[in-house]
Each structure stands twice: as C-alpha cells, then as structure tokens.
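[1] Kindly return the folded structure for what I paste below:
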Amino acid sequence: MHRRTVLVQLAALFSAACGGGGGPATPAASAPTAGADPVAANPAPAAAPPPAPPAPSSPHIAAWGDSLTPRVAFTLAALYPARQVFDGGVNGETSGDILRRHRADNRHRDWINVFWYGHNNQTQADQIRADIAASVALLSPGNDRFIVMSVVNQATERENRGGADYRTILELNESLAATYPAHYLDIRSHLVQQADRSRWQDAADFDNDVVPRSLRYDHIHLNHDGSRVVAERLKRFIDAKGW
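    So this is what the prediction gives:
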C-alpha cells in the first residue's frame, strides 16, 4: 500500500476518534458584549437605610399639676441645680384643665414629665385616667421618661378611711398603678407613712389613712416639709431610672 493511501486512512480514523465528521457542531456560548457589566443583569438588592438615631432626650423636668405642684417643683429644682425644673402647677385646675395646658405646650415634650392630676376632680376617675393617657401620648416619640403620681386624698370626712369618696380615690390609684407599672409613684402612701405617731394628730391622721398634719397646712395642701418629702421621693425615683 502506498504511503499516501496509508496516511489518508490514518487521518480519517483520527478524525472519527475526535468527534469530527458528520454531526452538527455544538453552538458556542455567545461572548459577552464588550464593555457590559456581567453583574448588571442580576443586580443585588439595595441595602436598607440605617435606622434613624433616637431623638435626643433632655435631662430637664416638667412637673404638671395643680396647687400641690409649685412648692414641689421649687424644691426639686434645688435638689437638681444643674437641671431646669418647669413648674406646670396652677391652683384649682382639674385634670382636664391641666391637659389643655399640656396640649398647648410644645417646649417640654422631650423632658422628663411628671403628671400629678386629679386633686380638683378626684371622684371623676374615668376622666382623670383619660386625661393622663392623653398627656402621655403627647410626649415626643421615643420619650418614655414620665412619672404618674397617685392622687392624694384630703383629710376630710368624705376622704378619710371609710368615707364616701375614700374607696373611689384608692381604686383610681390602683388602676393607674396597673396601667403604668414602670412609671407609677404612689406618693399618697409615701406621705401617709411619714406620720410621726408620737404626735396625737399625726397618729389620728395615720389611722384615717391621710397625709399627717405635720406635712400639710390645711386639709390637702403640703407645707414646706411635705413638699420636700415629695421632691426627695421624686429624685430617688428619677435617679433610680437613670434619667
């Protein structure tokens, strides 16, 4: 056999072994267009924006209430010389009156707020609860630094232990404690416990479950010592919270 014929046959065998010949060619993958970004076809989801920082909080204190509030606010300011203490107490106001003033005020909503409502409409429990809730809702978003103080019963026949309005006031305070467990301060009971029972009048007031005569100058209003007791208790509450 001629060498040429042998070479031709060998070439044919080699071509068959490598897959050459009659089958259709497998189409090649198309090359990416020049300059195209291969990731652009499946873009990654955009990153979520970072959460907004919390609103700055003020260390200052706004005390909202009636005629019991001014002396307490004054004494509290002396206990916190580096802070401002706003006196939001007005004589004779009901819880609704205080709420209206609080609603109109935009300067103290990021402060620590003290709500001491109800001494001039003490038997209107539902109204007092609603007015306090409305005031809490007015605080700046994220500001949960507020204190709800209990209503103090008067040293009168109706509000002494067993009197016609005594249970109404205590039940109101119990409901406030249940609604605001981390923010409630039972200042009424604290004042009652300060009675000097070596004095006959304080001992009688203690038995009647009212503020002792040594801490007030009439049936309800606190004297200097009584206001100091309230202010000092408020300070301990605020400090314990780290506010």
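
[2] can we go C-alpha only for contacts and neighbour counts from here?
    Noted.

[3] so which helix or strand takes in the most centrally placed residue in the chain?
    Geometric centre of the chain, nearest residue: residue 144, 1.7 Å, by C-alpha atoms, centre = their mean. Using DSSP states H and E, residue 144 falls within no helix or strand.

[4] Report the separation between it and residue 192.
    Distance of residue 144 to residue 192, computed by C-alpha to C-alpha, to the nearest Å: 28 Å.

[5] any chance you could map the strands in this protein?
    Applying DSSP state E to the chain gives strands spanning 61-65, 85-89, 112-115, 146-149, 184-185.

[6] out of those, which comes closest to residue 131?
    strand 112-115 (10.0 Å; C-alpha to C-alpha).

[7] List the buried residues of that closest one.
    By 16 or more other C-alpha atoms under 10 Å, the buried positions in strand 112-115 come out as 112-115.

[8] I'd guessed residue 196 sits against residue 204; true?
    No - if you go by C-alpha atoms under 8 Å, residue 196 and residue 204 don't touch, sitting 10.2 Å apart.

[9] check contacts around residue 80.
    Shown in contact with residue 80 (C-alpha atoms under 8 Å, 6 or more residues apart in numbering): no residues.

[10] tell me the angle the top helix by length along the chain makes with strand 61-65.
    Longest helix of the chain, by residue count under DSSP state H: helix 224-241. Using axes from the mean of the first three to the mean of the last three C-alpha atoms, to 10 degrees, the inter-axis angle of helix 224-241 relative to strand 61-65 is 130 degrees.

[11] Please give the structure of this sequence too, so both can be compared:
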Amino acid sequence: MTAKITRRALLAAGGVSVAAAAVGTVYTFGPRMNQSAASDADVRDYLQRLWLQPSEAEIAALEKCVTHLKQAGLWNKLDAFWDLRASTRQGALLNIRQRAFDLKVQGHMVQRPGFGLAGDGVGGFARTGIMPGAEGVRFSLSSASFGAFCSINDNGGNNYAFGSLNGNFRLKTRQAPADAPSGYLNDAAQPLTGEPLSGIMPGLYTISRTSRDQLSLYKNDVQVGQSADPSTAVKNEEILLNRAGARFGSETFALAFVGAGLDANDMRELTLCFRDYLAAGMRPIACFGDSLTQGIRNMGKDPTATVTNYPSRVQALSGRIVYNGGMSGQTSTQIGKRAETDNIMNGAVNVIWAGRNNYREQDTVLSDIAKIVNHIGHDRYLVLSVLNGDYETEAKGLVDYQRIVSLNTALQQLYGDRFLDIRDILLKAGDTGSADDRADLERDIVPRSLRSDTIHLNDDGDALVGQSVANAIAAKGW
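    Presented below is the predicted three-dimensional model:
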C-alpha cells in the first residue's frame, strides 16, 4: 500500500522534486524553493505564491523579461502582466506585475503549458478584477491599453481577446488571413478597425489610447489602425479576457497585459521583450505522425511496459514541452486532416513523420505533407523520411523498396535542409558486429537491434530518433 503524501507533508519536509508528466520540466513543491534563483523582488514575489516552482532557466527568462520592462519604463505603466503559457495553470492565472488582479476563470478554458490559455468560444472567459478608473488602476479615461499575444489562431472561431460584460471595451484579433483587428476603448463611436493583415496570424495584438483623441491598433509593433475619436467616458465595468458582451473568444493567448496607454516606442520595446521572453522560454514542439510517433507497447514481451516513443525523448533532451500528435494506423491524409484542425501547430516547432501507411500513393503523400507545411504558416518544421520494414517487398531492389526510396528522394528535393533522413540515420547505427543486423543492413532495412517488430522501433531506436530530432532543432536555433 502506498502512503498518501500531502502537500503539507512535502512542505514540512522542505520540498520534493517531481517530474511534470506532461511538461518535461522539473518542478519543486513549495514557495521556498527556487526564490534564490531570482534577484528581482517582483519576480521573487511571484514565485513565492506558486506551489510548483519553475526551473531556474525559466526563472532567469522571466527575470530578464521583467528587467527589460522596467528599464524600458513599461513596468510602471502596467496594471497586469500574465504569462498564460506558464508551466502550471496557477502560474498562468497569477498576475506577475503585482499581488492583485489574478485571473479567475469562469466556464471552460484550457491552459496548455508552453502554448497558452484558450476559451471554448461559447462561455469560457477569465475575470481580471480590473475596474477602469478605480483608485490605483493605471487604465484610465485617456490613457489605457490592453493586449494579448495570440499563439494559436482558431480559424473560423471567435477572436475576442479582451472586453467587458456590456461590450464597452473590446479587442478583436482576427478569424482569417483577410480579416482585420478591431476594438473599442473609452469612446462611443464606431469601433476602430485596422488594416486587413496578410501572412502569419499569431502575434501581439494591442489597442492603446495615449490621449483623449489618439487611439491606435497594433499587430506587434506595427500600427495597423488609428483614430482621433475622443475618449468620452470610462465605464465602471470589469475588464474580461476572452469575452466581449455575449461573445466569447476561442483563440489561445500566450501572454496578456492591461495598463496605461502605450505609444509607438513603448510598443517596439514591448514586442521585443515579449518575443525574447517567448524564445527564451523555448518554443514548444509538436510532433505529428502515425504509430511511429505515437509509440507502441513492447508487444509480446511485457504488455504493461511503458509506451516508447521518440517525442518523449525529444522532451527529455530539450527540456521543452512536446506535443505527441501521433495516431496509430493513420495515412498521410488522415494525419494531415488532424493537423489542419489542431491549431497547436501554429506556435510550435513542428515535426512531420507521415506516409508510412500509404507510401504506395506517392503523389498523395507529397500533397498531404505540402498541405500540412502550408497550414503551419512558418518555416520551423522538419519532415522525416519514410522507413521500410522487414517485409518481403520492402528489401533492397524490390518494388516497394523502390517506392519508398523514390518518395524519400522527392521529399528531400522538396524540403532541403528541413528534410531529416531518419531512415539513413537508423541504418548507419546498425551493429555490424551482429549477424542479425548485418543481414538487415544487406537488405537495406532498419536493423532489428533498433526495432521491436517488423517496422516499429524499440527504446534504442526511439532514443536515436529523439536525439536526431532534438539535435536538428537545436542546430537550427528553433
């Protein structure tokens, strides 16, 4: 019988390190543990309120961000700053700026470490506790701003970043590439609508009023809309995240802030600071594929054994959050359909391993992978080569072997340095001192010392794939 360990007992014992199963970062119980890693008083105060402490690397990144905000003169303009993609839900909801205005979730919202906080588009939102115009609140009649860094865009969904119960404050990002951001801020005129934006949608969306007759919309540090509509009244309504009136947001936001008005220079500094912080926090990795990605049990040996897969190895080696988007038995078409509807890819480094289950349809596989790459919307991705297995028709010189080689050649030509020839890496790792491996290498198939069956990899094989993927991502500085 396992003894029950309470949080009180852990704290009394001075703290116990635990591995966060879904994250890949080692945390520590108790507010006393990692505070010494931070020299900034505001960062220490934030850490003191956390039950699960982030790693020293994460603390260093946060401290650098806060220092940048202070040196740029932005810290004292903010009422709130939330790291919504923090490694724990509690960390995401706490206001880093001060001991007030922690977020309180109403309805259903999902917090994905490394990606952010997302509403469901039908009723989920977060209360900030900030009442414009109240004593001590910087957000005021003619000096006000709020913004959110969209990490995953929910195409076709609702896109309300901030608002109020009656809709008197509002910031919309956009639903599709042709859409424009828009918003209200302390005025009764028509909403300010920015220019339609093309290209990648994730980024920092902000609406800011710096004077009675100066209202601006920004995408990152670029002004995409401005208006001279005067501020007429500051409504005594709480500012809400992911809600404006009866409409609810469904995008994923990584960072968010509320405060006094920010001008163009402020926005340049804020954008630079947020970009550096998100990069220092190490961009998450999303792996999409079939059973080679999902992982399988060591069948026939121990049905209770831990599932082996390469994404978990990438997570352990990189210290990043890694999303395993593998699903056994799926073709490149099925993988592509999942990838196109799971917008987690937009903000992550992506690894695509598709085509093993329909390699005979080369044109289809190439088209499916091209669609996935197009959906990603950025160039931080790897495409892995298709493996051949211990099957009669897949050995060197046979018909299906030629099909797989032809497909891999086409992928290499299309994706260049973003093509990772994992089949070749596995072949070169064969044990030439083993008669079984030598026999497999003569047939130009993945050696059995790296396989658990005719095609799937064992722990050693997954470890090699994980190491190769992690090395490739690190080498590219992603």
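
[12] How alike are these chains, TM-score-wise?
    In this superposition the chains share a TM-score of 0.75, using TM-score structural alignment, normalised by the length of structure 1; 192 aligned residues with a C-alpha RMSD of 1.9 Å.

[13] Give the aligned range of the longest helix of structure 1 in structure 2.
    Mapping helix 224-241 of structure 1 onto structure 2 (TM-score structural alignment) gives residues 459-476.

[14] which parts of the matching stretch are buried?
    By neighbour count on 16+ other C-alpha under 10 Å, the buried set for stretch 459-476 of structure 2 is 459, 461-470, 472-473.

[15] mean per-residue distance, stretch 166-174 of structure 1 to structure 2?
    Following the fit onto structure 2, the mean deviation recorded for stretch 166-174 of structure 1 is 0.6 Å by mean C-alpha distance after the TM-score superposition for structure 1.

[16] Where does that stretch end up in structure 2?
    Counting by TM-score structural alignment, stretch 166-174 of structure 1 lines up with residues 401-409 of structure 2.

[17] Over to stretch 149-156 of structure 1?
    Under TM-score structural alignment, the match for stretch 149-156 of structure 1 is residues 384-391.

[18] Flag every buried residue along that stretch.
    Neighbour-count burial for stretch 384-391 of structure 2 [16+ other C-alpha under 10 Å]: 384-390.

[19] Show me which of these is closest to residue 411 of structure 2.
    Closest approach between those and residue 411 of structure 2, by C-alpha to C-alpha: residue 385, at 7.5 Å.

[20] quick one: that closest one from residue 351 of structure 2, how far?
    Separation of residue 385 of structure 2 from residue 351 of structure 2 (C-alpha to C-alpha): 11 Å.

[21] Ok, residue 172 of structure 2 next?
    Using C-alpha to C-alpha, residue 172 of structure 2 is found at 31 Å from residue 351 of structure 2.

[22] With residue 410 of structure 2 instead?
    From residue 410 of structure 2 to residue 351 of structure 2 the distance is 18 Å (C-alpha to C-alpha).

[23] cool, and residue 218 of structure 2?
    Going from residue 218 of structure 2 to residue 351 of structure 2 by C-alpha to C-alpha gives 31 Å.

[24] go on, residue 476 of structure 2?
    Distance from residue 476 of structure 2 to residue 351 of structure 2, by C-alpha to C-alpha: 13 Å.

[25] go on, residue 421 of structure 2?
    Per C-alpha to C-alpha, residue 421 of structure 2 is found 12 Å from residue 351 of structure 2.

[26] what is in contact with the two at once?
    Joint contacts of residue 421 of structure 2 and residue 351 (C-alpha under 8 Å, 6+ apart) are residue 384.

[27] What sits closest to residue 125 of structure 1 if chain neighbours are left out?
    residue 172 (5.7 Å; C-alpha to C-alpha, 6 or more residues apart in numbering).

[28] That neighbour: how many residues sit nearby?
    21 (other C-alpha atoms under 10 Å).
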